[in-house]
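1. next comes the sequence, and after it the predicted model I'd like to discuss.
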Amino acid sequence: MIKAIIFDMDGLMLDTENIALDSWNKAGKDFGYDISRELMIQAIGTTVKDTKKLLIKNMGKEFPFEKVREITMKHTKEYIEVNGVPVKKGLVEFLKYCRTENIPMAVATSTSRIYATELLEKASIIEYFNTIVCGDEVEKGKPEPDIFILASKFLDVEPEECIILEDSEKGILAAARANMIPIWIPDIITDSTIANNNAKYICKSLIEAKDLLKKLNDVI
């Protein structure tokens, strides 16, 4: 029985992954580093701590992660100030449907609390969620299940009663490890053996995911 839905944020609700990839590349060039798109795709769905490990491993011990990340966020914020926060098609309709059906909702994002809250507020969707859990609030990030398990505790529902909506491989794997119901909605990564093998359902968009949820509710 489905009693709650837990949403990832970047790449799932907010169309921000490409912005982030471009911002990392620009910030890297500011410091003389080539931070490729291919490298940063490996960081999708990971916490700041794990992103730091990835970059230092590939860029070297002298890589000034904190400074580069600060400039990365500056580039991203500048883009958003001009263009706003891009939301995925069908998101608001999905959230309104869940509210109408009295389905509790949570956000479980690898992004830090301060930045995640800012994005959700600017996107005008923060009020839909009963709780928000962020990457800097768990010891182990995705693909470990900690963040989803914590979100389900805050929602006061059992893990197996939660649908997880994710765009990343690490998120889908974390949801499966949490004994939840993973729904994969591909974004940057569109071909994934990990996601295919661990997702309970695969949808092309949030519009399709909402239609699936309606069908599942009808079965219940």
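-> The structure has been received and is ready for your questions.

2. every contact and neighbour count from this point should use C-alpha atoms.
-> OK.

3. confirm D218 sits in a strand?
-> No: using DSSP: H, G, I helix; E, B strand; the rest coil, the assignment for D218 is helix, not a strand.

4. show me what whichever strand or helix holds A106 is packed against.
-> According to DSSP states H and E, A106 maps onto strand 105-109. Under the contact definition 3 or more C-alpha pairs under 8 Å, 6 or more residues apart in numbering; DSSP states H and E, strand 105-109 sits against strand 4-7, strand 131-134, helix 146-155.

5. quick one: contacts of the last one?
-> Where contact means C-alpha atoms under 8 Å, 6 or more residues apart in numbering, the residues beyond helix 146-155 that reach it are 4, 6, 104-109, 130-135, 138-141, 158-159, 162, 174-175, 178.

6. check the offset of it from the chain's centre.
-> Helix 146-155 sits 15 Å away from the centroid of its parent chain (C-alpha atoms, centre = their mean, to the nearest Å).

7. only the buried residues of that helix, if you could.
-> Residues of helix 146-155 classed as buried by neighbour count (16 or more other C-alpha atoms under 10 Å): D146, I147, F148, I149, L150, A151, S152, L155.

8. touching the helix or strand following the strand holding A106 from outside, list them.
-> Next along the chain after strand 105-109, taking DSSP H and E as the criterion, comes helix 113-122. With contact meaning C-alpha under 8 Å, 6+ apart, helix 113-122 is reached by G84, V85, T109, I126, V133, C134, G135, D136, E137.

9. what packs against the helix ranked longest in the chain?
-> Longest helix in the chain, counting residues (DSSP state H): helix 65-83. Counting contacts by 3+ C-alpha pairs under 8 Å, 6+ apart, helix 65-83 packs against helix 17-30, helix 48-59.

10. now do 6 Å
-> Secondary-structure packing of helix 65-83 (3 or more C-alpha pairs under 6 Å, 6 or more residues apart in numbering; DSSP states H and E): helix 17-30.

11. which helices and strands does the helix it packs on pack with?
-> Helices and strands touching helix 17-30, by 3+ C-alpha pairs under 6 Å, 6+ apart, are helix 65-83.

12. wait, what's in contact with N217?
-> By C-alpha atoms under 6 Å, 6 or more residues apart in numbering, no residues touch N217.

13. okay, now the one to match up with it:
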Amino acid sequence: MDGLLLDTEATLKRIWQRESARLGFDLNDSLYAHLVGVPNVLCEQKLTHWFKDFPLAEFRANWKAVREEERRACAIPPMPGALELVTWLDGQGVPLALATSSRREMVERNREAWPALFRFASIMTIEQIERSKPDPDIYLRTCAALKVQPRDCVIFEDSNPGMRAAIASGARAMMIPDLATPEPDVREGAARIYPSLIQALASREEWF
């Protein structure tokens, strides 16, 4: 969802870096690269590891408040090609599912803002799994919910941890890089890498 369907990764990066700087900590691009595609609880653990006496509670309250303000203002747009891809797949009768490291509450808020983007037969969130990405647990559970085999599925991902989970599940893993550059193992295991969902949809004959 984040960084693939909605332009939340760039927004979150800007907010986290600004709020960290306001508190006197330098969350630079090199450090932030290690947070892309990682659940927030693990990101927070990294922050307290990197920065001594990091005021986590204050930081969390600040960035969540700012993000909510921007969400209410509809300042977080869909990623290029996201609406077109979902609309086309839905029109073809393809079963769609969302497997995200976000919490259910955030998924529902985003669905309220962009209902046309959330045409999913199944939604799997971080609360429903035991092991987060790069473990394939979330994708295996999602395939089971759709009653399909992973080998018959195409998974779109924007992060390296997400791609590792998709590859390990046995599905056709397609990367649409947002903030993350594909790492060597991901590049090797990816079925395809596209610059955007626009190109992914235009190249749909290559998916299988």
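-> That came in fine, so what should we check first? This structure is a prediction, so every number in the text was calculated from the model and none was measured.

14. so what number do they get for TM-score?
-> In this superposition the chains share a TM-score of 0.90, using TM-score structural alignment, normalised by the length of the second structure; 208 aligned residues with a C-alpha RMSD of 1.9 Å.

15. same list, the contacts of helix 113-122 of the first structure, but as a markdown table with neighbour count and distance to I183 of the first structure please.
-> Output for these, formatted as a markdown table (neighbours: other C-alpha atoms under 10 Å; distance: C-alpha to C-alpha, whole Å):
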| residue | neighbour count | distance to I183 of the first structure |
| --- | --- | --- |
| G84 | 13 | 27 |
| V85 | 19 | 23 |
| T109 | 27 | 15 |
| I126 | 18 | 21 |
| V133 | 24 | 19 |
| C134 | 23 | 20 |
| G135 | 23 | 20 |
| D136 | 18 | 24 |
| E137 | 16 | 24 |
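
16. how much space between the closest residue in space to N18 of the first structure that isn't next to it in sequence and K122 of the first structure?
-> Nearest residue to N18 of the first structure, sequence neighbours excluded (C-alpha to C-alpha, 6 or more residues apart in numbering): I188, at 7.8 Å. Computed as C-alpha to C-alpha, to the nearest Å, the I188 of the first structure to K122 of the first structure distance reads 23 Å.

17. ok, now E81 of the first structure?
-> Look at E81 of the first structure and K122 of the first structure: by C-alpha to C-alpha, they are 10 Å apart.

18. the more surrounded of the two?
-> Neighbour tally, E81 of the first structure and K122, criterion other C-alpha atoms under 10 Å: the higher count belongs to K122, 15 against 11.

19. with adjacent residues omitted, what lies nearest to I193 of the second structure?
-> Using C-alpha to C-alpha, 6+ apart, the closest residue to I193 of the second structure is M175 (4.7 Å).

20. D34 of the first structure too?
-> Here the residue nearest D34 of the first structure, using C-alpha to C-alpha, 6+ apart, is G28, at 5.8 Å.

21. aligned to that neighbour, what sits in the second structure?
-> Applying TM-score structural alignment, one finds that G28 of the first structure aligns to S20 in the second structure.

22. who are the contact partners of the residue sitting furthest away from the middle of the second structure?
-> Among the C-alpha atoms of the second structure, the one farthest from their average position, using C-alpha atoms, centre = their mean, is that of D53, at 29.0 Å. With contact set as C-alpha under 6 Å, 6+ apart, D53 of the second structure has no partners.

23. helix or strand for it, which one?
-> Using DSSP H and E, D53 of the second structure maps to neither a helix nor a strand.

24. ok, it to G162 of the second structure distance?
-> 30 Å.

25. ok, R109 of the second structure next?
-> Distance of R109 of the second structure to G162 of the second structure, given as C-alpha to C-alpha: 22 Å.

26. what's the burial count for I129 of the second structure?
-> Here the count is done by other C-alpha under 10 Å, and I129 of the second structure has 14 residues near it.

27. which residue lines up with it in the first structure?
-> By TM-score structural alignment, I129 of the second structure lines up with V138.

28. list the contacts of stretch 177-196 of the second structure.
-> The contact list for stretch 177-196 of the second structure (C-alpha under 6 Å, 6+ apart) reads D158, S159, R172, A173, M174, M175, I176, A200.

29. if we use 8 Å, what do you get?
-> Stretch 177-196 of the second structure is contacted from outside by 3-4, 9-10, 33, 36, 80-81, 157-160, 163-164, 167, 172-176, 200, 207, using C-alpha under 8 Å, 6+ apart.

30. returning to what we had before: neighbour count winner among R109 and G162 of the second structure?
-> Between R109 of the second structure and G162, counting by other C-alpha under 10 Å, G162 is the more crowded of the two (29 against 14).

31. tell me the counterpart of the more buried one in the first structure.
-> So, by TM-score structural alignment, G162 of the second structure is matched to G171.

32. helix/strand/coil for that match?
-> Following three-state DSSP, the label given to G171 of the first structure is helix.

33. I'd like the distance between it and P186 of the first structure.
-> G171 of the first structure sits 11 Å away from P186 of the first structure, going by C-alpha to C-alpha.

34. swap in G32 of the first structure?
-> Distance, G32 of the first structure to P186 of the first structure, by C-alpha to C-alpha: 32 Å.

35. which one's more surrounded, the two?
-> Shown here are G32 of the first structure and P186; by other C-alpha under 10 Å, P186 has more neighbours (20 against 9).

36. looking for the alignment partner of the more buried one in the second structure.
-> By TM-score structural alignment, P186 of the first structure lines up with P177.

37. same deal with S124 of the first structure?
-> Using TM-score structural alignment, the equivalent of S124 of the first structure in the second structure is P115.

38. so how far is A173 of the second structure from its match?
-> 25 Å.
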